[in-house]
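> let's see this in three dimensions:
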Amino acid sequence: MNSIGFLMPQKLGFNESDVSEVSPCKRFVHYKKILGRGAFKDVYGGFDRVSNTEIAWCQICIEDENTMKSSSNEEKLCFEAVLLKSLNHKNIMKCFSYWVDKKNNTINLITELFSSGSLRYYRQRNGNIDAQTIKNWGRQILQGLQYLHEQNPRIIHRDLKGDNIFIDITTGEVKIGDFGLATFMQEGPLCTVVGTPEYMAPEYYDEEYNELVDIYAFGMCLLELATSEHPYSECTNPAQIFKKVTAGIQPLALGKVKDPEVKEIIEKCLVSASIRPSAVDLLNDPFFSSKNPMEIEMERDNEAQLNNSSLISTSDSALSVEQGMVQSPMAFTVDSISSLFAVGKQFQYSGSKNNLEKVLRASSSVYESSTSEVSMNSKVTFASSSGEVHGDPGFCISRLTLSGKTLEGE
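A predicted model of the protein is given here:
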């Protein structure tokens, strides 16, 4: 699938009057404003009525006069949707739903919305990226690639580039998306030549390659981040790129990388496939495996916060809560809470008032408190039988709204 340059979305909120289209299940809506546009697809900002989160609604025309007339193309798009929905990793774009609209001749995908757009858009807007950020983002991309390459059968992205890697700058999360050219690695090498020329490894042109083509493309992504230049920007057409790549001539931008460690890791990605490292090899490389004191301290803080506030116990089970996933509801969700209330169960949250608010907001529940002064205490218990919200002395939440049910507190 052709890449899209995502525009920086404004805060969408949810306003029924702005709704342009509703999904068949009535759960998802999208607005009129287009966030991004490709050769045969548009991406709209939208809203998930169940989880109360903003989403991206990708709409692909399957009868566009330029591209999408054949049934094989439709099958490829459906394959992307099925594949994306089957993947579950923190560094892979989440797909929540998809469907084919025969009446309007479209395929629709509902995915996460990335507040900061693609890596290319971010780089164009902010200029060169420092070595520490390249290390952090690169590590996350490699973790996503490792996950893909360790599937059975292995999954090869085949179009990894800045346009297809997305970032949420508020959380620092980086995720791989756009699996339109992805494929499963069967026995023996692949031979279909697809991709974006600037990011295509030399073995593509020999028509025998494996998942290591993604590592080559990863190196080119790092090169773009480090220099703010497209790989082989000195070339004016794909034929010139082909000649240089097959001759083993590296892009001129490589000589402009200032940080020697960044340059070295890029060079490791661009070597011959026979000696090119895997995603696991690179993650074990000192460049990515070593962490500075600030990173270590942040991880400790996050772990401590998680240990302090991630356990919600019920009479039958325990629900784990992952902090920091503001756009992605985890185990502590509106549905899970509502189901507990529906069957009359009680559950207890252990943690501070601040962490409680974070958990509720991270789970996309609608949380309201008309009392601004709430003391930091250790426990609060939600009891469905009486509809009360209460806790230890000094801990008072006046209103809690969950899936339309308002519970009044003390």
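
> contacts and neighbour counts: CA atoms only from here.
Fine.

> secondary structure element for residue 122?
Using DSSP states H and E, residue 122 falls within helix 119-126.

> can you list the buried residues in that helix?
Across helix 119-126, burial judged by 16 or more other CA atoms under 10 Å covers 119, 120, 121, 122, 123.

> please report how far the nearest residue to the fourth one once chain neighbours are set aside lies from residue 135.
The spatial neighbour of residue 122 that comes closest, neighbours along the chain excluded (CA to CA, 6 or more residues apart in numbering), is residue 116 at 6.7 Å. When distances are taken as CA to CA, to the nearest Å, residue 116 and residue 135 turn out to be 19 Å apart.

> and after the helix holding residue 122, which helix or strand comes next?
Next along the chain after helix 119-126, taking DSSP H and E as the criterion, comes helix 131-149.

> name the residues that touch the helix or strand just after that following helix?
Sequence-wise, the next helix or strand downstream of helix 131-149 (DSSP H and E) is strand 154-156. By CA atoms under 8 Å, 6 or more residues apart in numbering, the surrounding residues in contact with strand 154-156 are 148, 149, 182, 183, 184, 185, 186, 210, 211, 214.

> all helices for the stretch 151-300 of the chain, in order.
212-227, 238-246, 260-269, 279-283, 286-289, 293-309 (DSSP state H, counting those that start in this stretch).

> out of the ones you listed, which gets nearest to residue 323?
The closest of the helices of the stretch 151-300 of the chain to residue 323 is helix 293-309. By CA to CA, the value is 6.4 Å.

> which elements pack onto that closest one?
In terms of contacts (3 or more CA pairs under 8 Å, 6 or more residues apart in numbering; DSSP states H and E), helix 293-309 is packed against strand 346-350.

> run a quick neighbour tally on residue 286.
11 (other CA atoms under 10 Å).

> did I read that right, residue 328 in a helix?
No. Read with DSSP: H, G, I helix; E, B strand; the rest coil, residue 328 is coil and lies in no helix.

> show me what contacts it?
112, 362, 363 are the contacts of residue 328 under CA under 8 Å, 6+ apart.

> tell me which of those residues fall in strands.
Among the contacts of residue 328, DSSP state E puts residue 112 in strands.

> alongside the first, I'd like the structure of this one:
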Amino acid sequence: MRICLDLTSGSGCRHANPNTAKRCQQCGRPLRNVLELHDPGTLVQHYRIERVLGHGGFGAVYQAEDTRRGSFVALKETFDPANIRRFQREFDVVKSLSHPNLPYYFEAFEDPDGGSGYLAMEFIPGHDLKERLNQQPGTPLPEREVLGYAYQLCEALEHLHRQSPPVIHRDIKPDNILITKDTRVLKLVDFGLVKQMGAGPTSQIALTPPYAPPEQWGGGTDERSDIYSLGATLYHLLTAQVPPVFHQRTEKTPLTPPCHLNPALSPRVSEAVMRAMELRREDRFASVREFRLAMLDTPFLVGGLSPIPVATPSRSTHPHSPFPTVPSVPTVQEPPAPPRWSPSSPRPGTTTPPPPPHGKGPVLALWWGCWCCWSPSRGERSGG
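From the prediction side, this is the model:
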């Protein structure tokens, strides 16, 4: 396929044309600035392309079959030299991370003939939290449901921040949080902006404004920056309103407490989210665990109630992923110590679901949203 990237119309045409087309079938302009996509059946090393999941100005995401493992992967491709370097950096940081709420990365490589860079990772059927919000536009998600999401996200972030040096995600937002189709386990994805503490401020400012803390605009971030972004994400889920960019918050127009926008919300959760979104990082929670305990020590979790309906815990949908079972939210009588997950100790009674059906079902690709304009194929991001 040849994707028209003519920018005369502003955001670009982005129509998919046959490989033999000289002019765009949509806008009629000559196909001079195009994005060449792999056709189904094309082999990229040992990955056989199945279909295009999405594309943007600098690359594409495919569902591909790993012919060595006999399973599906999400294969990201970029044509931009700077993004090729980012792919390798992203892989180097996250390749050793093993956690049920994080995607599994297989490899990063460069095609010497085509000049493209590739990143192969776990293929995750499901939908993201932005789509979950869009199922009922303008309606906040139930607090119990959001607390279930918050628990899993805190688990993922605590794991990242426990690394040596700590790993900072730097792009937490509803779009980058996937709900797996069958198990309803969350996956925090898109590590394109990931940073290891001690690496120094980044010279490139890449962020998603409503969810980015003030310090990220200057390139300097730490664990508390992720706490702000997580708080902003929960603010969006609990109020159905995109949080304001930090510079829009002044003494005359302060951040509206979530419970003022959603009267059904408990004051305790509202106050925890507000503290997480403090403009001065010194005023936020000192750790994700502290934030988690402030939210989850609530009546909603007493008496054995789980904040969200979670399917029987199971292993990752990828047959070669090393992850054990994912815990549902526990009953909380006293502030809990963070659960310990051991790759060598899977929980009893678990089963491994079959790989996703060939070419069927809703699918989410892992995408680098800050750098590319996401353009999903029709029907690919339907909620499940």
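
> from the middle of its chain, how far away would the helix holding residue 122 of structure 1 be?
With CA atoms, centre = their mean, to the nearest Å as the basis, helix 119-126 of structure 1 stands 16 Å off its chain's centre.

> that one vs structure 2, mean deviation?
Aligned to structure 2 and superposed, helix 119-126 of structure 1 gives a mean residue distance of 2.4 Å (mean CA distance after the TM-score superposition for structure 1).

> so where do the strands sit in the stretch 1-150 of structure 2?
2-4, 16-17, 34-36, 43-44, 47-56, 59-66, 71-78, 105-110, 117-122, 124-128 (DSSP state E, counting those that start in this stretch).

> in structure 1, what residues pair with the second one?
Aligned using TM-score structural alignment, strand 16-17 of structure 2 spans no residues in structure 1.

> now that strand: how far from the chain's centre is it?
With CA atoms, centre = their mean, you get 28 Å for strand 16-17 of structure 2.

> same question, stretch 128-141 of structure 1
Distance of stretch 128-141 of structure 1 from the chain centroid (CA atoms, centre = their mean) equals 16 Å.

> and for stretch 313-327 of structure 1?
That offset, for stretch 313-327 of structure 1, works out to 20 Å (CA atoms, centre = their mean).

> buried stuff in it?
For stretch 313-327 of structure 1, by 16+ other CA under 10 Å, it's 319, 321, 322, 323, 324, 325, 326, 327.

> which among the strands of the stretch 1-150 of structure 2 is found nearest to residue 280 of structure 2?
Closest approach to residue 280 of structure 2 among these (CA to CA): strand 124-128, 29.4 Å.

> who touches residue 226 of structure 2 in this structure?
Contacts of residue 226 of structure 2 by CA under 8 Å, 6+ apart are 157, 168, 169, 170, 171, 172.

> run the last query once more with 10 Å
Going by CA atoms under 10 Å, 6 or more residues apart in numbering, residue 226 of structure 2 touches 157, 161, 167-172, 211-213, 216, 232, 276, 287-288.

> what is the nearest of the residues you listed to residue 310 of structure 2?
Closest to residue 310 of structure 2, out of all of those and judged by CA to CA, is residue 157, at 20.1 Å.

> what do we get in structure 1 for that closest one?
That one, residue 157 of structure 2, aligns with residue 145 by TM-score structural alignment.

> mind checking how far that match is from residue 213 of structure 1?
Taking CA to CA, one finds residue 145 of structure 1 at 11 Å from residue 213 of structure 1.

> shared neighbours of the two, anything?
156, 157, 160, 278.

> farthest-apart pair in those residues, please.
The span of those, defined through CA to CA, is set by 160 and 278 at 15.0 Å.

> which one of these two has more residues nearby?
Taking other CA under 10 Å, residue 160 of structure 1 and residue 278 do not tie; residue 160 has more neighbours (30 against 21).

> what residue of structure 2 takes the place of the more buried one?
By TM-score structural alignment, residue 160 of structure 1 lines up with residue 172.

> ok, that match touching residue 187?
No. Using CA atoms under 10 Å, residue 172 of structure 2 and residue 187 do not qualify as a contacting pair, with a distance of 11.3 Å.

> shared neighbours, the two?
In contact with both residue 172 of structure 2 and residue 187: residue 153, using CA under 10 Å, 6+ apart.

> hmm, back to that, which of the contacts of strand 154-156 of structure 1 sits closest to residue 30 of structure 1?
residue 182 (26.7 Å).

> how about the closest one, what does it touch?
1, 76, 79-80, 83-84, 155-160, 194-195.

> from those residues, which is closest to residue 56 of structure 1?
residue 84 (14.0 Å).

> what's the matching residue for that closest one over in structure 2?
Under the alignment (TM-score structural alignment), residue 84 of structure 1 pairs with residue 94 in structure 2.

> quick one, what contacts its match?
102, 103, 104, 105, 160, 167, 191, 194.

> what's the burial count for the fourth one?
Neighbourhood size, residue 105 of structure 2 [other CA under 10 Å]: 22.

> any idea how far it lies from residue 70 of structure 2?
16 Å.

> same question, the first one
Computed with CA to CA, the distance linking residue 102 of structure 2 and residue 70 of structure 2 is 22 Å.

> who's more crowded, these two?
Using other CA under 10 Å, the more surrounded residue of residue 102 of structure 2 and residue 70 is residue 102, with 25 against 12.

> is the more buried one in contact with residue 176, as I believe?
No. Contact between residue 102 of structure 2 and residue 176 fails when scored by CA under 10 Å: they sit 11.0 Å apart.
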